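S.K.: Here's a sequence, model it:
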Amino acid sequence: MKKSFHDLITNHAIPVLVDFYADWCAPCQTMAPVLKALASELDSKIKIIKIDVEKNQSIAQKYQVQNIPTFILFYQGNVLWRQSGAMSLADFKHRIEQILTKY
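M.R.: I've put the predicted structure just below:
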């Protein structure tokens, strides 16, 4: 059974990082290995999901995603942090870990 986006961002005991991307987006492709590394390094601390803005325009509009990649960190449905654009693994991990210390 396919879960709704709302279920994906609210029904987790850990924060959920959403990557809003598109297949044709070069910076999005650059971030793919960074996200993979982030997922393995923060394995039990966050869940990462990818949302294709082309296929999920209503979700992108709801969260006012105007640039891609855009990353939004949710915890139980609440936005904890958001950032647009590519980042290094070190910067990304540092920012996420700063937020996670509060949860």
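S.K.: contacts and neighbour counts: CA atoms only from here.
M.R.: OK.
S.K.: In which helix or strand does the spatially most central residue of the chain reside?
M.R.: Among the residues of the chain, residue 18 comes closest to the average C-alpha position under CA atoms, centre = their mean, at 2.2 Å. With the criterion set as DSSP states H and E, the secondary-structure element containing residue 18 is strand 16-21.
S.K.: Following up with a second sequence; could you model it the same way so I can compare the two?
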Amino acid sequence: MAKSLDDLIRTSALPVFVDFWADWCGPCKIVAPAVQQLAKEFKGRITVVKVNVDQQPDAAARFQVQGIPALMLFVGGQIQWRTAGAIPYQQMRQEVLKVIG
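M.R.: Model (predicted):
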């Protein structure tokens, strides 16, 4: 089991989709159901992780999160895609498919 977000990103056999969010963030709440849907649809193909930036500010700083929600997809420890702000599910899904095929 990965001890930290860095360990998970570096060691995961599956691509890792990370949602950086906070309780007070309205757009984060809007995007949350799409992230859950993504986790369901791609179960076994990607790992979906939510990181609360208020509880883990070091992780947010390491990945240069400027605005939230910040969505990132890592493959083999390397960032392959990132965006900030709420995006619709279909766009999120298309970006994941571009990366994982």
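S.K.: mean per-residue distance, the strand holding residue 18 of the first structure to the second structure?
M.R.: On superposition with the second structure, the mean distance recorded for strand 16-21 of the first structure (mean CA distance after the TM-score superposition for the first structure) is 0.4 Å.
S.K.: just checking, next helix/strand downstream of that strand?
M.R.: Past strand 16-21 of the first structure, further along toward the C-terminus, the next helix or strand under DSSP H and E is helix 26-41.
S.K.: Can you list the buried residues in that next one?
M.R.: Taking 16 or more other CA atoms under 10 Å as the neighbour-count basis, helix 26-41 of the first structure is seen to contain the buried residues 28, 31, 34, 35, 38, 39.
S.K.: Contacts only, for the third one.
M.R.: Looking back up the chat, that one is residue 34 of the first structure. By CA atoms under 8 Å, 6 or more residues apart in numbering, the residues touching residue 34 of the first structure are 88, 89.
S.K.: Distance of it relative to residue 4 of the first structure?
M.R.: Distance from residue 34 of the first structure to residue 4 of the first structure, counting by CA to CA, to the nearest Å: 26 Å.
S.K.: Equivalent analysis for the first one, please.
M.R.: Counting by CA to CA, the separation of residue 28 of the first structure from residue 4 of the first structure is 23 Å.
S.K.: wait, what's in contact with the residue nearest to the centre of the first structure?
M.R.: 48, 49, 50, 51, 71, 72, 73, 74.
S.K.: my read is residue 61 of the first structure is in a helix, agree?
M.R.: Yes: Residue 61 of the first structure forms part of a helix when assessed by DSSP: H, G, I helix; E, B strand; the rest coil.
S.K.: what's the burial count for the equivalent of it over in the second structure?
M.R.: Under the alignment defined by TM-score structural alignment, residue 61 of the first structure corresponds to residue 61 in the second structure. Burial of residue 61 of the second structure is recorded as 11 neighbouring residues (other CA atoms under 10 Å).
S.K.: got it, and residue 46 of the second structure?
M.R.: Around residue 46 of the second structure sit 22 other residues, with neighbours defined as other CA under 10 Å.
S.K.: Reformat the buried residues of helix 26-41 of the first structure as a markdown table; add distance to residue 56 of the first structure.
M.R.: Conversion of the buried residues of helix 26-41 of the first structure to a markdown table gives the following (distance: CA to CA, whole Å):
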| residue | distance to residue 56 of the first structure |
| --- | --- |
| 28 | 16 |
| 31 | 19 |
| 34 | 23 |
| 35 | 20 |
| 38 | 24 |
| 39 | 23 |
